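> Fold the following and give me the result.
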Amino acid sequence: MSRIRASFYDPTGARYGIPTFWWRGAPAGYATVRQLRAAGLRPGGQPVAAQVLWRGVGGTRVAYLYRVDAAKPKRTATPAQLRAIDRALTARRTCSTCREVRPYYIPRSLGECLTCSTA
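Take a look at the predicted model:
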């Protein structure tokens, strides 16, 4: 069964309010948030420029599209933010009982490493 639905094709936006395309039918120059992220970009506060509609599990699905030419570069974390993330992830691997840093995240259900929980 074809995924293309003529009822989802509205390039002027007369029916849905914004330009609407079918599955894999969007013209060049539009991208989803995931596609922008893969290209090192972000929407940057721009409004939704178009949408893609298709029939999926549970009904009609939608993916919002943004203009690539209006997208901005992804922001990078500052050195202080990277240090804070590193400390937070290290804390998740540190056992509260034996204070050893494990190569895995400590299960929250146990509250301690696997060695301490079995002892």
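
> rest of the way, CA atoms for contacts and neighbours
OK.

> shouldn't residue 44 be in contact with residue 75?
No. Using Cα atoms under 8 Å, residue 44 is not in contact with residue 75; the gap is 9.9 Å.

> between these two, which one's more packed in?
residue 44 (13 against 10; other Cα atoms under 10 Å).

> Give me the distance between that one and residue 52.
Applying Cα to Cα, to the nearest Å, the value for residue 44 to residue 52 is 20 Å.

> Second input sequence below; structure requested for side-by-side comparison:
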Amino acid sequence: MSRIRAVFHDPDGSRYGIPTYWWHGAPAGYATRRQLRAAGLRPAGQPVAAQILWRGVGGIRAAYLYRVDLARPKRTATPAQLRAVRAALTARKTCPTCRTVQPYCIPRSLGECVDCAPGGPR
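The predicted model follows:
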């Protein structure tokens, strides 16, 4: 084991407070939030079970790990939530000046569609 890896090897948590492993050194049964999401799971309110530390750009980086056996399936959006998201996206695409629904989100810097904005094509 290299010295860099040995610095971050603390499986009992005596040095860092929680079990700590090096990059690609965590045992099976732990996953990050992204790994859980890719598997269709969520942490479900469980505390951080372990961490991975490595040297990266800007210093020491950390990734928190959760136990896979305590994770629960992701919740699906209700039809009302999906309607609300659809309505919000439609509002972002509707020009307040000409009231047309554009195929893109209206830039907040302009406040209106590119056709209605000053200096736009007319």
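
> And the TM-score between them?
After superposition, the two chains reach a TM-score of 0.94 (TM-score structural alignment, normalised by the length of structure 1), with 118 aligned residues with a Cα RMSD of 1.4 Å.

> Quick check: neighbours shared by residue 44 and residue 75 of structure 1?
The contact sets of residue 44 of structure 1 and residue 75 do not overlap (Cα atoms under 8 Å, 6 or more residues apart in numbering).

> which stretches of structure 2 form strands?
20-21, 30-31, 41-42, 50-56, 59-67, 72-73 (DSSP state E).

> would you list the ones you listed in JSON lines and tack on mean neighbour count?
Formatted as JSON lines, those follow (neighbours: other Cα atoms under 10 Å):
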{"stretch": "strand 20-21", "mean neighbour count": "26"}
{"stretch": "strand 30-31", "mean neighbour count": "20"}
{"stretch": "strand 41-42", "mean neighbour count": "20"}
{"stretch": "strand 50-56", "mean neighbour count": "19"}
{"stretch": "strand 59-67", "mean neighbour count": "16"}
{"stretch": "strand 72-73", "mean neighbour count": "14"}
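
> So which of these is nearest residue 97 of structure 2?
Residue 97 of structure 2 lies closest to strand 41-42 among those, at 42.4 Å (Cα to Cα).

> which residues touch the closest one?
Applying Cα under 8 Å, 6+ apart, the set of residues contacting strand 41-42 of structure 2 is 33, 36, 71-74.
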